[in-house]
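My questions concern the predicted model and sequence given below.
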Amino acid sequence: MDVTNETTVTQFIFLGLSGVYYLRLTLFVIFLTVYLLSLMGNTLIIFIVLMDITLQTPMYIFLGNLSFLEIWYITATVPKLLATCLSQAVSISVSGCLTQYYFFFSLGATECILLAVMAYDRYLAICSPLRYSLLMNLQMCLWFSAGSWIGGFIAPLPPTILISHLNFCGPQKINHFFCDSDPIFKLSCSDTFLVETLGYTCTSIVILSSLLLTMSSYGYIVVTIIRLSSQKAQKKTFSTCASHLTVVTIYYATIIFAYVHPPAKHNFTIGKVISVFYCVVTPLVNPLIYTLRNKDVKTAFRKVLERKRLILTRNLQRI
């Protein structure tokens, strides 16, 4: 396309979720509440894991990584979402949009890899309990954690670099509340076939390979649980990975619907609704599931509160 006579766009404007003022205010209150609860919940999990030495095991180190990731994952998109609820003229520079795109997909890819690693950890603990401490020692745990972050931040680099070379010459309105791939491609006046193909290929590889590894681990776990003689042992064993399996189901169900498809016409209204689930809801659901369903975390939390209460009582007595 000839773009020599077109004006180069230097910033984009988010259209947000709704143009109705009172609905936007209602959504603002809801999303702000969810955002703050998500920050507090994930920060609490990190604090508990760091404070209680009994939780400093591979399983909870991975959980701490996931909570740390969720804090940044929700922060990558929700502040702009909140801004669009208060004003219909929320803008972002092209470079800022590209930065948001990269960090959002990097954190998303990291979460996919980390969930696969957590499933593998549960596989080793349940299917090879005698070798678990050898196969998943602290050093291996740290290597897996670092590998998840490094792999996640490398995966979106190729499409991000190609997007940075696209021309944007109008219109400048993004039909979304953050810089997602489809709305960006729609605004470009360059040929986007290569970058779309590469982007969807990279996304599909990360999502489907991580899901395959996760489901393979749980396949072996289910077989092992079925072979246990008593129902009590089966229930106890399954309870150790039920929280993680719930998180995996919720997360993958939404991102597969949103991103695992070939370049094609996209329904942005449905896309925005689905995006709310994996951008806003999932980061809050994760700490709720892990705290409400995990006895170790709840016990550690009570111990931390008791310790803080004793310290406060002693300080008051000295006064």
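Nice, thanks for sending it over.

Please count neighbours and contacts with C-alpha atoms only from this point.
Noted.

buried sites along the helix or strand hosting residue 251?
Using DSSP states H and E, residue 251 sits within helix 231-259. Residues 234, 237-238, 240-245, 247-248, 250-252, 254-255, 258-259 are the ones in helix 231-259 that count as buried (16 or more other Cα atoms under 10 Å).

which strands and helices sit next to it?
Counting contacts by 3 or more Cα pairs under 8 Å, 6 or more residues apart in numbering; DSSP states H and E, helix 231-259 packs against helix 94-127, helix 193-227, helix 268-276, helix 282-292.

Would you mind giving the orientation angle of the longest one with respect to helix 231-259?
For helix 193-227 against helix 231-259, the angle by axes from the mean of the first three to the mean of the last three Cα atoms, to 10 degrees is 170 degrees.

Only the buried residues of helix 193-227, if you could.
For helix 193-227, by 16+ other Cα under 10 Å, it's 195-196, 198-204, 206-207, 210-211, 213-218, 221-222, 224-225.

what packs against it?
Using 3+ Cα pairs under 8 Å, 6+ apart: helix 193-227 touches helix 94-127, helix 157-163, helix 231-259.

Turn the ones you listed into JSON lines, columns for distance to residue 297.
Below are the helices and strands packed on helix 193-227 laid out as JSON lines (distance: least, Cα to Cα, whole Å):
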{"stretch": "helix 94-127", "distance to residue 297": "16"}
{"stretch": "helix 157-163", "distance to residue 297": "36"}
{"stretch": "helix 231-259", "distance to residue 297": "12"}
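
Count the residues that sit near residue 272.
19 (other Cα atoms under 10 Å).

from what I can see residue 132 touches residue 123, true?
No: counting by Cα atoms under 8 Å, residue 123 is not a contact partner of residue 132; they are 9.4 Å apart.

neighbour count winner among these two?
In terms of neighbours (other Cα under 10 Å), residue 123 is the more surrounded of residue 132 and residue 123; the figures are 23 against 16.

Identify the residues contacting that one.
217, 218, 220, 221 (Cα atoms under 8 Å, 6 or more residues apart in numbering).

give me the number of residues near residue 287?
26.

Quick check: it vs residue 273, distance?
22 Å (Cα to Cα, to the nearest Å).

do the same with residue 84
For residue 84, the distance to residue 273 - Cα to Cα - is 15 Å.

Give me the more crowded residue out of these two.
More crowded of residue 84 and residue 273, by other Cα under 10 Å: residue 84, with 27 against 12.

second one coming, line it up with the first:
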Amino acid sequence: MRELRANISGIIKSSVIDGPGNRMVIFFQACNLNCMYCHNSHTIGLCNYCEICATACPTQSLAIDKEKKQIFHNDVTCTHCDTCLKVCPENSSPFYKSMSVNDLISEILEIKDFISGITVSGGEVMLQAKFLEQLFISIRNHTELKALSILIDSNGNVDQNRWETVLDWVDGFMIDIKAYSPDIHKQITGFSNEKILKSIHYLNLKGKLKELRLVFVPTYNDSDEEIKKITDLMKRLSPEVKKVLIKMRKHGIREKYNFLNEPSLDEMKAVLNRFETAGLNLLII
């Protein structure tokens, strides 16, 4: 089998908020949505080696070789001021790494005794489904790792064939729903949600949808019509699917989206009450 490589934006070796138990979380680079409230916008795009970040770096800690498509980072002089991330026109980062399946297996083995599973996230991790397939097969066939649970955190904006690639190897999926209306979804993310709605129904049918999360964005996805449609969608899902209401937080979002209003606790409770009145119990995060 030909070895594939994936662009990895970061790894958290211990997390208790990305699925059950203590988990390693692997973040993949590149996303096919452009959410206004994204607080990891540097994971959206891929580097095109334009050198804008290197020129803007106040400590001259970056150098780029365009011909070899390599980025050199001096971690000693770097102050981690994030100037490079803020000026990048591609919503990318000079810090993500190309890694192989074996590279990631080595990372997992280092902490295998301290985690209950791994969660892969993004960016949009399902854009690299073939790599995931190889990674998950390697985990399932590894005597020291095969007991780990595997979860995928996705925006759902992919075709069914990508789900089919990994379905047999994972324990479940956590999917966000930004809005039910295609027009509202496009306002929030820049794209329609046709594939996302299909993905939610498909994964639910296969018994693999573990969690559906609504990110509450005041004045965008909280109209009576929108809440009713999302409620109807959630009611059609298996009762075993956890339904979650997430507060949109402004921390880390791009400056041009500072006009967004972060919901207050009272606003969160009011929206939650509307779901409860309709017979749904959602967890607030």
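Here it is on my side, so go on. Just so we're clear, the structure is a prediction, and the values are computed from it rather than from any experiment.

Let me see the TM-score of these two.
Superposed pair, TM-score by TM-score structural alignment, normalised by the length of structure 2: 0.24. Supporting alignment: 113 aligned residues with a Cα RMSD of 6.2 Å.

can you pull the buried residues of the helix or strand harbouring residue 84 of structure 2?
Assigned by DSSP H and E, residue 84 of structure 2 belongs to helix 83-87. For helix 83-87 of structure 2, a neighbour-count test (16+ other Cα under 10 Å) marks 84, 85, 86, 87 as buried.

what do you get for stretch 107-122 of structure 1?
Buried, per 16+ other Cα under 10 Å, within stretch 107-122 of structure 1: 107-122.

swap in stretch 40-48 of structure 1?
For stretch 40-48 of structure 1, by 16+ other Cα under 10 Å, it's 41, 42, 43, 44, 45, 46, 48.

Pull the residues that contact it.
55, 64, 67-68, 70-71, 284, 287-288, 291, 297, 300-301, 304.

make it 7 Å
Residues outside stretch 40-48 of structure 1 that contact it (Cα atoms under 7 Å, 6 or more residues apart in numbering) are 64, 67, 68, 71, 287, 300, 301.

Give me the buried entries from those residues.
Of the contacts of stretch 40-48 of structure 1, these count as buried by 16+ other Cα under 10 Å: 64, 67, 68, 71, 287, 300, 301.

What are the buried residues along the helix or strand hosting residue 130 of structure 2?
For residue 130 of structure 2, the element it lies in under DSSP H and E is helix 129-140. Applying a neighbour-count criterion of 16+ other Cα under 10 Å, one finds 129, 130, 131, 132, 133, 134, 135, 136, 137, 138, 139, 140 buried in helix 129-140 of structure 2.

what about residue 50 of structure 1, distance to residue 108 of structure 1?
Residue 50 of structure 1 is 24 Å from residue 108 of structure 1, by Cα to Cα.

Ok, residue 146 of structure 1 next?
In terms of Cα to Cα, residue 146 of structure 1 sits 15 Å off from residue 108 of structure 1.

Could you check the helices and strands packed on helix 231-259 of structure 1 and tell me which one is nearest residue 33 of structure 1?
Comparison of those against residue 33 of structure 1 by Cα to Cα identifies helix 282-292 as nearest, at 10.3 Å.

List the buried residues of that closest one.
282, 283, 284, 285, 286, 287, 288, 290, 291.

circling back to that earlier point, nearest to residue 318 of structure 1, of the buried residues of stretch 107-122 of structure 1?
Closest to residue 318 of structure 1, out of all of these and judged by Cα to Cα, is residue 118, at 45.7 Å.

What is the most widely separated pair among the contacts of residue 123 of structure 1?
The widest separation within the contacts of residue 123 of structure 1 (Cα to Cα) is 6.3 Å, between 217 and 221.

rewinding a little: kindly reformat the contacts of residue 123 of structure 1 as a markdown table containing distance to residue 79 of structure 1.
Below are the contacts of residue 123 of structure 1 laid out as a markdown table (distance: Cα to Cα, whole Å):
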| residue | distance to residue 79 of structure 1 |
| --- | --- |
| 217 | 36 |
| 218 | 36 |
| 220 | 41 |
| 221 | 39 |
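
Which one of the buried residues of helix 83-87 of structure 2 is nearest to residue 118 of structure 2?
residue 85 (26.9 Å).

how close does that closest one get to residue 73 of structure 2?
13 Å.

Same question for residue 9 of structure 2.
15 Å.

Mind checking which of the two has more residues around it?
residue 9 (22 against 16).

Could you measure from the more buried one over to residue 161 of structure 2?
Relative to residue 161 of structure 2, and taking Cα to Cα, residue 9 of structure 2 is found at 25 Å.

what does residue 196 of structure 2 give?
Taking Cα to Cα, one finds residue 196 of structure 2 at 13 Å from residue 161 of structure 2.

quick one, which of those two is more surrounded?
For residue 196 of structure 2 versus residue 161, neighbours defined as other Cα under 10 Å are more numerous around residue 196 (21 against 10).

In a strand, the more buried one, correct?
No: assessed with DSSP: H, G, I helix; E, B strand; the rest coil, residue 196 of structure 2 is helix; it does not lie in a strand.

and the gap between the nearest residue to residue 65 of structure 2 once chain neighbours are set aside and residue 198 of structure 2?
Nearest residue to residue 65 of structure 2, sequence neighbours excluded (Cα to Cα, 6 or more residues apart in numbering): residue 71, at 6.4 Å. Going from residue 71 of structure 2 to residue 198 of structure 2 by Cα to Cα gives 39 Å.

Then residue 215 of structure 2?
19 Å.

before we move on, what about residue 23 of structure 2?
28 Å.

These two - which one has more neighbours?
residue 23 (26 against 16).

wait, the more buried one sits on residue 120?
No: the criterion here is Cα atoms under 7 Å, and residue 23 of structure 2 misses it with residue 120 at 10.0 Å.

returning to that earlier point: may I see the buried residues of helix 282-292 of structure 1 arranged in JSON lines, with distance to residue 91 of structure 1 as well?
Shown next, in JSON lines, are those (distance: Cα to Cα, whole Å):
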{"residue": "282", "distance to residue 91 of structure 1": "26"}
{"residue": "283", "distance to residue 91 of structure 1": "25"}
{"residue": "284", "distance to residue 91 of structure 1": "27"}
{"residue": "285", "distance to residue 91 of structure 1": "29"}
{"residue": "286", "distance to residue 91 of structure 1": "31"}
{"residue": "287", "distance to residue 91 of structure 1": "32"}
{"residue": "288", "distance to residue 91 of structure 1": "33"}
{"residue": "290", "distance to residue 91 of structure 1": "36"}
{"residue": "291", "distance to residue 91 of structure 1": "37"}
